[in-house]
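>>> Got a sequence here, can you model it:
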Amino acid sequence: MWLLIIVLLNIVPGFDKTTVLNTFATPEECQTERNRIGFEMAAAYPYDRDFVIACQLNPKHSS
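Here you go, the predicted structure:
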């Protein structure tokens, strides 16, 4: 299982540094959604670069 996550690069009181946005069965599905969200976030917040949208293999399901 793959996790689509957002990682905040700056500390924001009241927010976790890493948040799971969604889960996917394959890395390809996750990457497609990561690209879509990444492009939308870049368009909406063109000068904010204090977050990363990424796909990560769920460590609980890595076998």
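>>> contacts, neighbours, all on C-alpha from now
OK.
>>> which residues touch stretch 28-43?
2, 3, 4, 23, 24, 48, 53, 54, 55 (Cα atoms under 8 Å, 6 or more residues apart in numbering).
>>> Apply 7 Å and report the result again.
2, 4, 24, 53, 54, 55 (Cα atoms under 7 Å, 6 or more residues apart in numbering).
>>> mind giving me JSON lines with those and columns for neighbour count, secondary structure and distance to residue 42?
Below are the contacts of stretch 28-43 laid out as JSON lines (neighbours: other Cα atoms under 10 Å; DSSP: H, G, I helix; E, B strand; the rest coil; distance: Cα to Cα, whole Å):
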{"residue": "2", "neighbour count": "21", "secondary structure": "strand", "distance to residue 42": "23"}
{"residue": "4", "neighbour count": "22", "secondary structure": "strand", "distance to residue 42": "17"}
{"residue": "24", "neighbour count": "17", "secondary structure": "strand", "distance to residue 42": "22"}
{"residue": "53", "neighbour count": "21", "secondary structure": "strand", "distance to residue 42": "11"}
{"residue": "54", "neighbour count": "19", "secondary structure": "strand", "distance to residue 42": "14"}
{"residue": "55", "neighbour count": "23", "secondary structure": "strand", "distance to residue 42": "17"}
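>>> Now show me the structure for the sequence below, then we'll compare the two:
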Amino acid sequence: MRLMAAKNIYFIPYGQDDPEKKPTSMVARMEMLPETVEAAINGYQVQPVIIERFRDFS
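Next up is the predicted model:
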């Protein structure tokens, strides 16, 4: 959590990949990489950072 409070550190939104079998496992939503990089270049974090992994955002 220290990194989340640090300046100039940006995260690709991430969430649980299998809550039942691996309750502590978190995986980045890599298809959001281009959007996250563009946001980071402009100095802001894509929100929300913690997401529902398999939810369709289309």
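>>> Drop the TM-score for these two in here.
Superposed pair, TM-score by TM-score structural alignment, normalised by the length of the second structure: 0.28. Supporting alignment: 34 aligned residues with a Cα RMSD of 3.8 Å.
>>> ok so, going back, of the contacts of stretch 28-43 of the first structure, which pair is most distant in space?
24 and 53 (14.4 Å; Cα to Cα).
>>> burial count for residue 32 of the first structure?
12 (other Cα atoms under 10 Å).
>>> Now it: which helix or strand?
helix 27-44 (DSSP states H and E).
>>> how about that helix: buried residues?
Within helix 27-44 of the first structure, the residues that count as buried by 16 or more other Cα atoms under 10 Å are 27, 30, 31, 33, 34, 38.
>>> Looking at the second structure, which helix is longest?
Identified as the longest helix of the second structure according to DSSP state H is helix 33-41.
>>> Tell me the buried residues in that one?
Buried-residue list, helix 33-41 of the second structure, by 16+ other Cα under 10 Å: 36, 37, 40.
>>> Next, count neighbours for residue 15 of the second structure.
Around residue 15 of the second structure there are 19 residues (other Cα under 10 Å).
>>> what helix or strand does it sit in?
Going by DSSP H and E, residue 15 of the second structure is in strand 14-16.
>>> Residue 3 of the first structure too?
Residue 3 of the first structure belongs to strand 2-8, assigned by DSSP H and E.
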